[in-house]
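Undergrad: sequence and computational prediction follow.
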Amino acid sequence: MASSCGLLLLLAAGGFVSISDGRFVDEECAEFHFHGWNGWRVVDAALNQPASLTRRFKDAQEAGLNVLRFFLGDDERSPVLQTAPGVFDERVAQAVDFVLAESAAHSIKLTPVLLNLWKRNNGVPQFEEWCGTASTSRQPRPGGGSLDAQERLQTPYDWLVSPKCRDQVKKYFTTLVNRRNTITGVLYKDDPTIMSWNLLNEPRCRSCGPEAVDSWIGEMAGHLKSVDPNHLITTGAEGFFDESDPMARYNPQDRSLWASRTGQHFRANHAHAAISYATVHTWPDNWRNPPFPTSWGRQWLDAHSQVFKPKIVRVWL
């Protein structure tokens, strides 16, 4: 949602974060400054140790933090939200209700991560099993070679392009945003506690070219915006430039050009009308791009100013 503040004052529901003139703004059109953090095993804590989650929110509020990004499924030890596409385990869904209610009680906004490339729990591997693409290893471009397990995890090509698989994700999104919180009575799509939705943590399609990931992002973001027009949406991408983009010279990579061939295309991925703001991840330990923290790090972040939407550095590890 991007507009002038005058129009936003007429349209905004109480408490929703919006975008005006390239800035995050609150319901009064005052600039929304946030200090956020990534939370792990949040739903697990809500289900099994709710008092500890309440303390976590209290501590965060006292420390001046006001936005939490969290996964609806962390790892295989965490509670599993979905038993089938768009079919929730009610006990786990009520734990998510608790996360939203406690977050609101402590004036903290949320960005739930809807899907995760890397984990089966509420992630792409689980959806591949449901859709029947888990056993395929197709790459549309030659030269990718055979795939080991880690490489295959990063190459869900058939899943990304399949209409059936996309429809399963749409069903999940639609069910989630239309859920009524059992504690607050508010539909998720009407809850201003949610700042934004994160479509897919670190989408990739190794040696696929940029079309598969970009098409998926555009269609999924468009669907989500159609069933929930109130909330901001972002991609969850690391911010890699495709090898066809002159900006690819800023990617963290060696001679293998791995970052330019992840399937991400930063400028195209964030140009979709339903994508509200851009995300950038920075992993100095994993990427090992010397000399990291100063010279390259500044260039990496500055390079992303080419997209004229607000940007958030989501991960810095």
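TA: Looks like it arrived, so ask away.
Undergrad: contacts, neighbours, all on C-alpha from now
TA: Will do.
Undergrad: in which helix or strand does G15 reside?
TA: Counting by DSSP states H and E, there is no helix or strand that carries G15.
Undergrad: so it sits against I194, correct?
TA: No - at 9.5 Å, G15 and I194 do not qualify as touching, with contact defined as C-alpha atoms under 8 Å.
Undergrad: okay, the two: which has more neighbours?
TA: Using other C-alpha atoms under 10 Å as the criterion, G15 and I194 rank with I194 on top: 26 against 16.
Undergrad: ends of stretch 13-28, how far apart?
TA: Start-to-end span of stretch 13-28 (C-alpha to C-alpha, to the nearest Å) is 10 Å.
Undergrad: this is the comparison structure:
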Amino acid sequence: MKLSTLLSISSAVAIASAQQPAYAQCGGVNWSGGSICVSGFYCFKQNEFYSQCIPGTATTTAATTTATSGSPATSTIAPPVASITSFAKAAGNVFNINGKSQYFMGTNSYWIGFFTSNDDVDLVFSHLASTGLKVLRVWGFNDVTTIPSAGNVWFQSFVKGSTPTINTGADGLQRLDYVVESAGKHGVSLIINFVNNWSDYGGMAAYRSYYNLSTTDQSQWYTSAAVQAQYQKYIATVVARYKDNPTVFSWELANEPRCNGCATSVVTNWIKTTSAYIKSLDSKHMVCIGDEGFGIDGGTDTSYPFGPGEGIDWVANLKISTIDFGTAHLYPESWGETDAWGTSWINIHAAAAKTIGKPVILEEYGTATKANILVWQKAVMDSGTAADMYWQYGDTFSWGQTHNDGHSIYYGTAEYKTYVEDHAAAMAAKAV
């Protein structure tokens, strides 16, 4: 999901007013709204990318929100009840997770690896486990072009004049370490990706800026020897940390890779090279692409998402031997389609994956109105899609709620019961 193109309902209201309402965004990279909160709230900086209006004053100590970078908080959450003991793998058109072939529901949390409180991480995983969500997709990247102040999490830096640096410290990949640890203890598997197509959290744009690549010729990122060498160096660093840990469900090449106007061979060759490289480092875990599902035969539907304009050939890419399963995302509003159109998108990808003999996950899906979510979930069930993972999981902490981009569904709400708990149970009960 491209976060920077979305506004939460609270943020949209705030832009039109002098002060930010309770729990609204009030700062961060690329933020153009106000930074003053309504009375009784102050603008709390979670990290350099996101600040939020939370109760209190600027001198309030948010004890459960942060830990010092040298001494992560100790968890006080109740002990988990499950653990991951075997590596996930594709099993025909479904997956075998922790020794059981099954359909499943999961979700996405781009922000969990950037938390500095272990208690907050544990709370999320305890809620996911209690809901029956099997897999969480997380950002395994956090690229910066300037080194942030102490206490702000970052994973890799691209600072002009300096060598790119991978941060393995307490405010770096050690935060991702704790996400993996907590997930495993709670019986939740992880999809971890390595770079963002979008500029949120650095992404390909950070590489392009550092290596002086064109901002219009997207093929350069995929073909630059210098870029790919650093990208693979980062991959190797992350993979080495968890290659023997069965909590990792799959490695993922990128979040929504595109190459607008490129020959599809550019991305296909990059997928072949990168997935083979990952398999050479780690033969135990699955590898997927993380793409949206573009470039697939839609029959009589020749609309934009089915075409090759974004440089993607979905079927050719899924046939690559070092890719274990397919991914598809679903945001009809962003693609100029109606929500009702989404059912055919789900069915076409499920049918193509079945022909190839690999599973497919509807890895992200969301709609501002949420009116068609149940329809899409029924299509997932009926089509034999192996899993679906809604965008995005939301939760509430002592300092307030996680980011609401208009698609968030928050734990403990009526929406959560309708769209998450009930569907997770139905997917888990579906016979293989």
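TA: In hand now; what should we look at? Just so we're clear, the structure is a prediction, and the values are computed from it rather than from any experiment.
Undergrad: can you calculate the TM-score here?
TA: In this superposition the chains share a TM-score of 0.77, using TM-score structural alignment, normalised by the length of structure 1; 267 aligned residues with a C-alpha RMSD of 2.4 Å.
Undergrad: count the residues that sit near G336 of structure 2.
TA: 11.
Undergrad: aligned partner of it in structure 1?
TA: Applying TM-score structural alignment, one finds that G336 of structure 2 aligns to R288 in structure 1.
Undergrad: quick one: its match from R298 of structure 1, how far?
TA: Using C-alpha to C-alpha, R288 of structure 1 is found at 15 Å from R298 of structure 1.
Undergrad: could you do P50 of structure 1 as well?
TA: Separation of P50 of structure 1 from R298 of structure 1 (C-alpha to C-alpha) stands at 40 Å.
Undergrad: of these two, who's got more company?
TA: P50 (18 against 11).
Undergrad: show me what F71 of structure 1 aligns to in structure 2.
TA: So F71 of structure 1 corresponds to W139, using TM-score structural alignment.
Undergrad: count of neighbours near that match?
TA: Counted by other C-alpha under 10 Å, the residues lying close to W139 of structure 2 total 23.
Undergrad: excluding sequence neighbours, find me the nearest residue to it.
TA: Closest residue to W139 of structure 2 apart from its sequence neighbours, by C-alpha to C-alpha, 6 or more residues apart in numbering: Y110 at 5.0 Å.
Undergrad: residue contacts, the one you found?
TA: 137-139 (C-alpha atoms under 8 Å, 6 or more residues apart in numbering).
Undergrad: kindly report the same for L153 of structure 1.
TA: L153 of structure 1 makes contact with 117-118, 125, according to C-alpha under 8 Å, 6+ apart.
Undergrad: also D44 of structure 1?
TA: With C-alpha under 8 Å, 6+ apart, D44 of structure 1 has these contacts: 78-79, 95.
Undergrad: try 6 Å this time
TA: Taking C-alpha atoms under 6 Å, 6 or more residues apart in numbering, we find D44 of structure 1 in contact with 78-79.
Undergrad: doesn't it lie inside a strand?
TA: No - assessed with DSSP: H, G, I helix; E, B strand; the rest coil, D44 of structure 1 is helix; it does not lie in a strand.
Undergrad: return the residue of structure 2 aligned against it.
TA: Correspondence of D44 of structure 1 to structure 2, assessed by TM-score structural alignment: F114.
Undergrad: separation between its match and L123 of structure 2?
TA: Remark: distance between F114 of structure 2 and L123 of structure 2 (C-alpha to C-alpha) = 15 Å.
Undergrad: now swap in F95 of structure 2 and tell me
TA: Separation of F95 of structure 2 from L123 of structure 2 (C-alpha to C-alpha) stands at 26 Å.
Undergrad: looking at the two, which one has more neighbours?
TA: Using other C-alpha under 10 Å, the more surrounded residue of F95 of structure 2 and L123 is F95, with 24 against 19.
Undergrad: so what corresponds to the more buried one in structure 1?
TA: By TM-score structural alignment, F95 of structure 2 lines up with F24 in structure 1.
Undergrad: nearest spatial neighbour of that match, skipping sequence neighbours?
TA: F32 (5.2 Å).
Undergrad: pretty sure the one you found sits against R23.
TA: No - because the distance of 7.8 Å does not satisfy C-alpha atoms under 6 Å, F32 of structure 1 is recorded as not touching R23.
Undergrad: which one of these two has more residues nearby?
TA: When F32 of structure 1 and R23 are compared for neighbours, R23 comes out ahead with 18 against 14, by other C-alpha under 10 Å.
Undergrad: any idea how far the more buried one lies from H33 of structure 1?
TA: 9 Å.
Undergrad: picking up where we left off before, between the contacts of L153 of structure 1, which is closest to A268 of structure 1?
TA: L117 (19.6 Å; C-alpha to C-alpha).
Undergrad: distance-wise, check the closest one relative to S260 of structure 1.
TA: Noted for L117 of structure 1: a distance of 18 Å to S260 of structure 1, by C-alpha to C-alpha.
Undergrad: look at these two and report which has more neighbours.
TA: Neighbour totals were compared for L117 of structure 1 and S260, and S260 leads with 26 against 21 (other C-alpha under 10 Å).
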